[in-house]
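J.: Task: produce atomic coordinates for the following.
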Amino acid sequence: MPAKRLSTREMLERLVSFDTTSRNSNLELIAFVETYLSAHGVSCRLIANEDDTKANLFATIGPADRAGGIVLSGHTDVVPVDGQDWTSDPFAVVEREGRLVGRGTSDMKGFIASALAHVPEFLARGPQIPVHLALSYDEEVGCLGVRPMIDAVIRTLPKPQVVIVGEPSSMKVVNAHKGIQSYVTKVTGLEFHSSQTHQGVSAIQYAAELITFLMKLADEMRERGDATGRFRPPYTTISVGTIKGGSAVNIIPRSCTFGWECRPLPDLDPEEIITRFTAFAEREVLPRMRAIYPQAGIETSVRARSPGLAPEEGSPAETLVMKLAQCNSAEAVSYNTEAGLFQLADIPTVVCGPGSIDQAHKPDEFIELSQLAECDRFMMRLAEFAGGA
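T.: Below you'll find the predicted structure:
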């Protein structure tokens, strides 16, 4: 019996039905994809996380021992829907006015659906160039899953020619994006009656000094700007997203914790901001805290770090994907993807995928049917290219 074919829409409906929010396992989705590929004679390799609750999937269509392959990369996890005002079940695709609504339709199960739906087309053309499928976990919480997949599989392959990361770019070719570094800083002071401010150490007040320093750094980065003029906003950004501290207005607070991030331009020294922040905390703030309470502390831990994508104009990736996407130029974006990690593995990489980043992470996330159709045409051109046409 021939293996069942699924259209891109049917495949997307199946993928969205799996709640792969990053806090959950993605194994049911991975098992579905593995079964689907196996039915078409394509074997898979799974790379699990440490507790076997999640897995990456890597599969090759065509001659696995040949260099010059093309990697189609996508993450299987999605962001939470908690607290968002959805007008339909987030994990069931609904069509409205030429759009498919559902969590992950744009970011980025639409790309994965198109790639999987075209596996029969890749096979039918007898690929002379291998097409690799690389599906990862936990991209949304720091590009965690793709790292062991790169180490375990990508670096041991005959070197691929191109990696295409299918994040939503409206099917435009992206050759540069910012990095992301996110941190949690915990300030520990000394509780005291609020009338005795000279004896207590207010964690909130010292945290405010640290946040003020970050905002001054943000102003400096804005002034430095972006020499290329390609990014929006055109500078490295720094922002504080969460803060928690204190227990009552008449108690000098013992602790305060805040979460912050920076999104550096690709050419910024990735250590500059955290190095300057740490130096300010240790040299300017902490001594004054410990003059009152020697056990006071400031601790900053890394939540996530992922590199930017530096432009490689005229690279094999840019040249091929511009041809497949029928684009004449490449763009830069401010969001982060797994592309920078592939680039660190010395593989030319670009971003190109259906849907708009403007819809990602929002209630009633959607992808235009026209975007899926454009991605399908892209995949057909790729199938012809891999088959030697």
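J.: going forward, measure contacts and count neighbours with C-alpha atoms only.
T.: Noted.
J.: Would you point out which residue is most central in this structure?
T.: Thr337 (3.9 Å; Cα atoms, centre = their mean).
J.: all strands for the stretch 101-250 of the chain, in order.
T.: Counting by DSSP state E, counting those that start in this stretch, the stretch 101-250 of the chain has strands at residues 131-136, 162-165, 174-177, 180-188, 192-193, 237-245.
J.: wait, the stretch 251-389 of the chain
T.: 251-252, 255-263, 297-306, 331-333, 349-351, 366-368.
J.: just checking, which of the ones you listed sits deepest inside the structure?
T.: strand 349-351 (a mean of 32; mean count of other Cα atoms under 10 Å).
J.: quick one on the thing from earlier: to Asp346, which of the strands of the stretch 101-250 of the chain lies closest?
T.: Ranking those by proximity to Asp346 (Cα to Cα) places strand 162-165 first, at 10.2 Å.
J.: Need the contact partners of that closest one.
T.: Residues outside strand 162-165 that contact it (Cα atoms under 8 Å, 6 or more residues apart in numbering): 68-74, 316-317, 321, 337-339, 342, 347-353.
J.: CSV please, covering the strands of the stretch 251-389 of the chain and showing distance to Leu57.
T.: As requested, these are exported to CSV (distance: least, Cα to Cα, whole Å):
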stretch, distance to Leu57
strand 251-252, 51
strand 255-263, 29
strand 297-306, 21
strand 331-333, 27
strand 349-351, 19
strand 366-368, 24
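J.: Nearest to Arg23 among those strands would be which one?
T.: Using Cα to Cα, the strands of the stretch 251-389 of the chain put strand 297-306 closest to Arg23, at 14.8 Å.
J.: what's the angle between the closest one and strand 180-188?
T.: 170 degrees (axes from the mean of the first three to the mean of the last three Cα atoms, to 10 degrees).
J.: Helices of the protein, residue ranges please.
T.: 8-16, 27-39, 110-117, 119-124, 146-152, 203-224, 272-280, 286-292, 316-325, 339-344, 369-386 (DSSP state H).
J.: for the strands of the stretch 251-389 of the chain, which one sits closest to Ser114?
T.: Smallest distance to Ser114 across those (Cα to Cα): 12.6 Å, for strand 366-368.
J.: now that closest one, how far from the chain's geometric center?
T.: How far strand 366-368 lies from its chain's middle: 19 Å, per Cα atoms, centre = their mean, to the nearest Å.
J.: please give me the structure for this one as well, since I'd like to look at both together:
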Amino acid sequence: MTDTLALLDRLIGFETVSDQSNLALMDFVADHLCSLGFRVTPLPAPCGDKMGLYAEIGPQSAGGVLLSAHTDVVPVAGQDWTRPPFRLTREDGRLYGRGTTDMKGFAACMLSLAARAARADLKEPLKLVLSYDEEIGCKGIAEMRDRLAPLLAAPRVCIVGEPTQMDVATGHKGKRALAARFHGEAGHSALAPRYLNAVHLAADFLSRLRALQTELEESGARDPAFDIPFSTVHCGRFWGGTAVNIVPDAAEMDLEFRHLAADDPDALLARIDRIAQDLEATHPAAKITLHEKSAYPGLDTPTDCRAAKDVADWADTGMTKVAFGTEAGTFHGLGIPTVVCGPGSMEGQGHKRDEYIDEGQLADCDRMLNRMLADIAASPP
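T.: A predicted model of the protein is given here:
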């Protein structure tokens, strides 16, 4: 654990909130991996102030194991932290700091493993991916995808180390986030019935979204492995108008849907688009525009496949599905059998003030990765 804790301390010290650069952290990671003999490929973001990374060691071949982590963290603004969020604090078996659970804890375990892998005689390659902008809709991995695909060379399994308390998650829902804009007619509120109120138009749209949610809950596809076993539609923000005595000519809404593997996201999007079209037909001035802000695919890995069984053996734990989204669906979409398994609890600590991870969870993760390393090495490291 000594190396893992030292690396976690360094990683927490980089303030990689999603609206800030991660270049300093990535320079540290690249230097660390290069010094160990890894073949490192930087993957710069189009914006220029962020970077992803692919690294490998061992035979330059297909097979092997791919480990993946994101480097960005959620903001601390507005949270009443009682410990410094960007300095690791160790108290009573807990390690406090932003990102300890989500998910620099796993990244530290990855980088600690890298040193042990460098001393091993690997019969299969060890492959690592670090990304950016996961917390704002898995945007980074989407930008990296086409450059990553030819580098990965078909690993036999990918482990995305999001916090699952070291259970092996074989599935999560996919997501699409949308911005809706509603256009009506401005006018004096004393004459309100003469004009199309954009807020009212948006409210009608929201009412029909709620009816769609009820339908999905009552008669849509179901997967009992999830806490919420059906696809969901959710409005997160809704605003419009400038003054109470002016009929608003514009309103806006941010919404999302999270879908089971059995529900086609394009079909759900088409249904939402049809709701907009039907409302536009109710008034000559009505106009509704939908814009996709972010999207990521779901994950549905068979529990009886070799990849899931191997990771369950290494982790010595059971299988589950998780409510939150990850980058795992992107790797699965590249034809790589993928699971989610990492230290910490998203429900218990993720995105909260005084985020922490139990030291025992990091120790369990180190043990899992050691068993994996023994599997791909010609002899134990």
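J.: ok so, going back, could you look over the helices of structure 1 and pick the most buried one?
T.: Most buried among these, counting by mean count of other Cα under 10 Å: helix 110-117, with a mean of 27.
J.: Nearest to Ile61 of structure 1, out of the strands of the stretch 251-389 of structure 1?
T.: The nearest among these, by Cα to Cα, is strand 349-351 at 19.3 Å.
J.: one step back: now render the strands of the stretch 101-250 of structure 1 as JSON lines, adding mean neighbour count.
T.: As requested, these are arranged in JSON lines below (neighbours: other Cα atoms under 10 Å):
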{"stretch": "strand 131-136", "mean neighbour count": "24"}
{"stretch": "strand 162-165", "mean neighbour count": "26"}
{"stretch": "strand 174-177", "mean neighbour count": "26"}
{"stretch": "strand 180-188", "mean neighbour count": "21"}
{"stretch": "strand 192-193", "mean neighbour count": "16"}
{"stretch": "strand 237-245", "mean neighbour count": "16"}
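J.: I'd like the ones you listed written out as JSON lines, with distance to Leu210 of structure 1 added.
T.: Formatted as JSON lines, the strands of the stretch 101-250 of structure 1 follow (distance: least, Cα to Cα, whole Å):
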{"stretch": "strand 131-136", "distance to Leu210 of structure 1": "36"}
{"stretch": "strand 162-165", "distance to Leu210 of structure 1": "36"}
{"stretch": "strand 174-177", "distance to Leu210 of structure 1": "28"}
{"stretch": "strand 180-188", "distance to Leu210 of structure 1": "9"}
{"stretch": "strand 192-193", "distance to Leu210 of structure 1": "21"}
{"stretch": "strand 237-245", "distance to Leu210 of structure 1": "11"}
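J.: Of those strands, which is nearest Cys375 of structure 1?
T.: strand 162-165 (12.4 Å).
J.: The closest one corresponds to what range in structure 2?
T.: Matched against structure 2 by TM-score structural alignment, strand 162-165 of structure 1 falls on residues 157-160.
J.: The matching stretch: average distance to aligned residues in structure 1?
T.: Superposing on structure 1 and averaging over aligned pairs (mean Cα distance after the TM-score superposition for structure 1), stretch 157-160 of structure 2 comes out at 0.6 Å.
J.: likewise stretch 265-277 of structure 2?
T.: Averaged out, stretch 265-277 of structure 2 is 1.3 Å away (mean Cα distance after the TM-score superposition for structure 1).
J.: quick check: that stretch aligns to which part of structure 1?
T.: Counting by TM-score structural alignment, stretch 265-277 of structure 2 corresponds to 270-282 in structure 1.
J.: show me what contacts Thr60 of structure 1?
T.: Going by Cα under 8 Å, 6+ apart, Thr60 of structure 1 touches 42-44, 130-133.
J.: That one pairs with which position in structure 2?
T.: Aligned partner of Thr60 of structure 1 by TM-score structural alignment: Glu56.
J.: before we move on, what about Gly110 of structure 1?
T.: Taking TM-score structural alignment, Gly110 of structure 1 has Gly105 as its aligned residue in structure 2.
J.: Now that match. Nearest residue, chain neighbours left out?
T.: Leaving aside its chain neighbours, Gly105 of structure 2 sits nearest to Leu8 (6.3 Å; criterion: Cα to Cα, 6 or more residues apart in numbering).
J.: if I read this right, Leu133 of structure 1 contacts Leu72, doesn't it?
T.: Yes. Look at Leu133 of structure 1 against Leu72 with Cα atoms under 8 Å: they come within range, at 5.1 Å.
J.: Could you give the number of residues near the equivalent of Asp138 of structure 1 over in structure 2?
T.: Following TM-score structural alignment, the counterpart assigned to Asp138 of structure 1 within structure 2 is Asp133. For Asp133 of structure 2, the count of nearby residues is 28 (other Cα atoms under 10 Å).
J.: next one: Gln165 of structure 2
T.: By other Cα under 10 Å, 21 other residues sit near Gln165 of structure 2.
J.: Looks like it contacts Gly360 (just checking).
T.: No. Look at Gln165 of structure 2 against Gly360 with Cα under 8 Å: they stay out of range, at 10.2 Å.
J.: Looking at structure 2, name the residue matched to Arg381 of structure 1.
T.: That one, Arg381 of structure 1, aligns with Arg371 by TM-score structural alignment.
J.: which residues does its match contact?
T.: Trp314.
J.: at 10 Å what do you get?
T.: 311, 313-316, 365, 377, 380 (Cα atoms under 10 Å, 6 or more residues apart in numbering).
J.: still on that earlier bit, relative to the whole chain's centre, how far out is the match of strand 162-165 of structure 1?
T.: On Cα atoms, centre = their mean, the centre of stretch 157-160 of structure 2 falls 14 Å from the chain's centre.
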